[in-house]
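Student: 3D model of this:
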Amino acid sequence: MTTWHRRPLIGLDFETTGVDPETDRIVTGSVVRFGGGLPTEGRTWLSDADGVEIPAEATAVHGVTTEAARAAGRPAGAVVAEITEALAAAVADGLPIVAMNAAFDLTMLDREARRHGVVPLVERVSPYVLDPRVLDKQVDRYRKGRRTLVDLCRHYVVTLDAAHSSEDDATAACSVTWKIANRYRWLSRMGLPELHRAQVHWAAEQARGLRDYFARTPGLEEQAPGVRLEWPVIPVSVGGEPSCPTGP
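Tutor: Sure thing, here's the model as predicted:
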């Protein structure tokens, strides 16, 4: 039987105006098809970000200025619709979506879809999602150090030449996920439905640990209430509470 990591993976990554999916906007987005014995293919979209100013600190990360987005970016609603369509088609083909810190990217896409009158992905299909951050924390939970995508690429020996380029990040997330599955074969032997359900529980457990760490660390206590346990999409918030504490 061919395991899921021997079939194509669909990578997703966004670069954004900030780290709050409730209020920030997509600047660039990429969807890549990785693995399965075929060359990696990807498409990247540049959005006009709804005309929202891109803060200097966000530009410092991904390199896109407000002026560039307004001059060359396509209407945000069209970008969101096309990305959602691309993902829905891949899911309909039985392929999983791979996203580093999936709760950020998929929640961002969900809120942008609702903002622009696009039917959200989760109301079209039921995707199976693979999150290399969740997987890595589960298989090697006591390893010290940070676990950004750059850190995971270093640990799993994955090339990432242009970090914070959405296409390169999406590709690297797929490569890291493949490396994790190939190293920890029990993950690759799980079916996608089973592995998705397991990550729901693992992500919640990991978030509880982060929330507890914030709560007991002087100076970080105020961040604890904002840590959400839901994965891979944060439900639409009620009462204006933040959807998640940090972005990618």
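Student: hey, let's count contacts and neighbours off CA atoms from now on
Tutor: OK.
Student: so what's the residue count around Glu230?
Tutor: 16 (other Cα atoms under 10 Å).
Student: now name the helix or strand holding the closest residue to it other than its chain neighbours.
Tutor: Take Glu230 and drop its neighbours on the chain: the residue closest to it by Cα to Cα, 6 or more residues apart in numbering is Ala204, 6.4 Å away. Element membership for Ala204, per DSSP states H and E: helix 192-216.
Student: what is that helix packed up against?
Tutor: Helix 192-216 sits against strand 129-130, helix 132-139, with contacts defined as 3 or more Cα pairs under 8 Å, 6 or more residues apart in numbering; DSSP states H and E.
Student: tell me which element the residue of the chain most remote from its centre is part of?
Tutor: In the chain, Pro218 marks the outermost C-alpha relative to the chain mean, sitting 29.4 Å out by Cα atoms, centre = their mean. Pro218 belongs to no helix or strand when elements are defined using DSSP H and E.
Student: same question, Leu187
Tutor: Residue-wise, Leu187 maps onto helix 185-188 under DSSP H and E.
Student: Ser175 now?
Tutor: Assigned by DSSP H and E, Ser175 belongs to helix 166-183.
Student: tell me the buried residues in that helix?
Tutor: Counting neighbours by 16 or more other Cα atoms under 10 Å, one finds that the buried residues in helix 166-183 are 166-181.
Student: check what contacts that helix and list those residues.
Tutor: Helix 166-183 has contacts (Cα atoms under 8 Å, 6 or more residues apart in numbering) with 5, 9-15, 28-32, 34, 40, 42-44, 98-100, 130-132, 135-136, 149, 152-153, 156, 158-163, 187-188.
Student: sort out for me which of those are in helices.
Tutor: 132, 135-136, 149, 152-153, 187-188 (DSSP state H).
Student: most neighbours out of these, which is it?
Tutor: With neighbours defined as other Cα under 10 Å, the most crowded of the ones in helices among the contacts of helix 166-183 is Pro132; it has 28 neighbours.
Student: turn the helices and strands packed on helix 192-216 into JSON lines, including distance to Ile54.
Tutor: Formatted as JSON lines, those follow (distance: least, Cα to Cα, whole Å):
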{"stretch": "strand 129-130", "distance to Ile54": "29"}
{"stretch": "helix 132-139", "distance to Ile54": "27"}
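Student: could you also give me the structure for this next sequence, so I can compare it with the first?
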Amino acid sequence: MEQTHTSAPPWHLGRMCGFDIESTGVSPERDRIVTACVVQIGGGQPAAAANWLADPSVEIPDGAAAVHGITTEQARAEGRPAGEVVEEIVTALTAVVLSGIPVVAMNAAYDLTMLDREARRHGVQPLADTVGSDLRVVDPFVLDRRVDPYRRGKRTLTDLCRHYQVPLDGAHSADADAVAACRVAWRIASTHGEIGNASVDDLHAMQIGWAREQAESLADYFRRTPGKEDRAKTVRGDWPFVPSQRGGAA
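Tutor: The predicted structure is shown next:
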């Protein structure tokens, strides 16, 4: 009897895990997690979400609170100890990664770097040290710049949702942003064969190169733009996170 071999469905038609952090600021090295979401969607199964609110033990600047809506007072009253939250986030993502599910994160190098630094700060084993080379990430920010490099305008998640006609309810809440990132990734993969037809392993590897090329292009732009030359030094091409320069707590 002749055997038939069925190939696995494209990754974007299977289970995905959205991950998003809202924080005290824009520096993944110095700032702290305030809220986070890990949500599994797709693959013909019901959505499964976990959400966290942490007390970061530092003041939440008014500018950050205006973005995500969590004040210092609310975080202190309702948030859980940051160390516990960080450990639970790492545990949740570890289970996802070891199940072979890709982590979808908009501008992953920000969220995953911040999670790494927070883990080291609170004595939690970092995600990368736990899952090693099993980590597979899909980053709509990198994918969008790959498929449409010359489009003018900003490329925030809100902008990408508008461009790809993806609904975004409650922008800058971690759960809404995590789901929206998955939807944008699905939209890009559905319309660009280079991305949708790649295996998750190959796509992860390709994004490492694309992110590096995109960073080099941005740094070159800064160097050539009067008044922005110094910004070239701050551009990092590491992806999906910036390796820690220290082994211990920050």
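Student: how much does the helix holding Leu187 of the first structure stray from the second structure?
Tutor: Mean deviation of helix 185-188 of the first structure from its aligned counterpart in the second structure after superposition (mean Cα distance after the TM-score superposition for the first structure): 2.0 Å.
Student: and that helix, which stretch of the second structure?
Tutor: Aligned by TM-score structural alignment, helix 185-188 of the first structure falls on residues 193-196 of the second structure.
Student: same check, this time on stretch 144-161 of the first structure
Tutor: Under TM-score structural alignment, the match for stretch 144-161 of the first structure is residues 152-169.
Student: residues contacting that stretch, please?
Tutor: Taking Cα under 8 Å, 6+ apart as the rule, stretch 152-169 of the second structure contacts 106, 141, 144, 171, 176-177, 180-181, 183-184, 187-188.
Student: skipping its backbone neighbours, what lies nearest Gly35 of the first structure in space?
Tutor: Excluding the flanking residues, the one nearest Gly35 of the first structure by Cα to Cα, 6+ apart is Pro8, at 4.7 Å.
Student: next up, the contacts around the equivalent of that neighbour over in the second structure.
Tutor: In the second structure, Pro8 of the first structure lines up with Arg15, judged by TM-score structural alignment. Contact partners of Arg15 of the second structure, counting by Cα under 8 Å, 6+ apart, are 40-45, 101-102.
Student: ok, back up a step: the residue farthest from the centre of the first structure pairs with which position in the second structure?
Tutor: Per TM-score structural alignment, Pro218 of the first structure is aligned with Pro226.
Student: so what's the residue count around Gly227 of the second structure?
Tutor: Counted with other Cα under 10 Å, the neighbours of Gly227 of the second structure add up to 9.
Student: next one: the one 3 residues further on
Tutor: With neighbours defined by other Cα under 10 Å, the count for Asp230 of the second structure comes to 13.
Student: assumed it was part of a helix.
Tutor: Yes - according to DSSP: H, G, I helix; E, B strand; the rest coil, Asp230 of the second structure belongs to a helix.
Student: so who does it touch?
Tutor: Counting by Cα under 8 Å, 6+ apart, Asp230 of the second structure has contacts 222-223.
Student: how about a cut-off of 10 Å?
Tutor: Applying Cα atoms under 10 Å, 6 or more residues apart in numbering, we find Asp230 of the second structure in contact with 219, 222-223.
Student: do the same with Pro46 of the second structure
Tutor: If you count contacts by Cα under 10 Å, 6+ apart, Pro46 of the second structure has them with Gln40.
Student: then the one 4 residues further on?
Tutor: For Ala50 of the second structure, the set of contacting residues under the criterion of Cα under 10 Å, 6+ apart consists of 19, 36-40, 88-89, 92, 175.
Student: aligned counterpart of it in the first structure, please.
Tutor: Checking TM-score structural alignment: Ala50 of the second structure goes with Arg43.
Student: how close does its match get to Ala88 of the first structure?
Tutor: According to Cα to Cα, to the nearest Å, Arg43 of the first structure and Ala88 of the first structure sit 15 Å apart.
Student: same question for Ser165 of the first structure.
Tutor: Here the criterion is Cα to Cα. By it, Ser165 of the first structure lies 23 Å from Ala88 of the first structure.
Student: kindly report the same for Tyr156 of the first structure.
Tutor: 29 Å.
Student: more neighbours: those two, which one.
Tutor: The neighbour count for Tyr156 of the first structure versus Ala88, taken as other Cα under 10 Å, is higher for Ala88 (22 against 16).
Student: give me every residue that touches that one.
Tutor: The contact partners of Ala88 of the first structure, by Cα under 10 Å, 6+ apart, come to 82, 94-95, 97, 120-127.
Student: Pro149 of the second structure contacts Gln214, doesn't it?
Tutor: Yes - applying Cα atoms under 10 Å, one finds Pro149 of the second structure in contact with Gln214, separated by 9.0 Å.
Student: neighbour count: these two, which is higher?
Tutor: Set Pro149 of the second structure next to Gln214 and count neighbours by other Cα under 10 Å: Gln214 wins out with 18 against 11.
Student: now stretch 78-96 of the first structure: which residue numbers in the second structure?
Tutor: Residues 84-102 of the second structure are where stretch 78-96 of the first structure lands when matched by TM-score structural alignment.
Student: so how far is the matching stretch off the chain centroid?
Tutor: 13 Å (Cα atoms, centre = their mean, to the nearest Å).
Student: what do you get for stretch 11-29 of the first structure?
Tutor: On the basis of Cα atoms, centre = their mean, stretch 11-29 of the first structure is displaced by 10 Å from the centre of the chain it belongs to.
Student: can you give me every residue that contacts the residue nearest the centre of the second structure?
Tutor: The centroid of the second structure falls nearest to Ala105 when counting by Cα atoms, centre = their mean (2.5 Å). Shown in contact with Ala105 of the second structure (Cα under 10 Å, 6+ apart): 17-21, 38, 111-112, 137-141, 177-182, 185, 240.
Student: could you redo the last one with a cut-off of 8 Å?
Tutor: Taking Cα under 8 Å, 6+ apart as the contact definition, Ala105 of the second structure lies against 18-20, 111, 137-140, 178, 181-182.
Student: farthest-separated two in the residues you listed?
Tutor: Asp111 and Cys182 (14.9 Å; Cα to Cα).
Student: list of residues touching the helix holding Ala204 of the first structure?
Tutor: 4, 96, 128-130, 134-135, 137-138, 187, 220-225, 227-232.
Student: quick one: map Asp238 of the second structure onto the first structure.
Tutor: Aligned counterpart of Asp238 of the second structure in the first structure: Glu230 (TM-score structural alignment).
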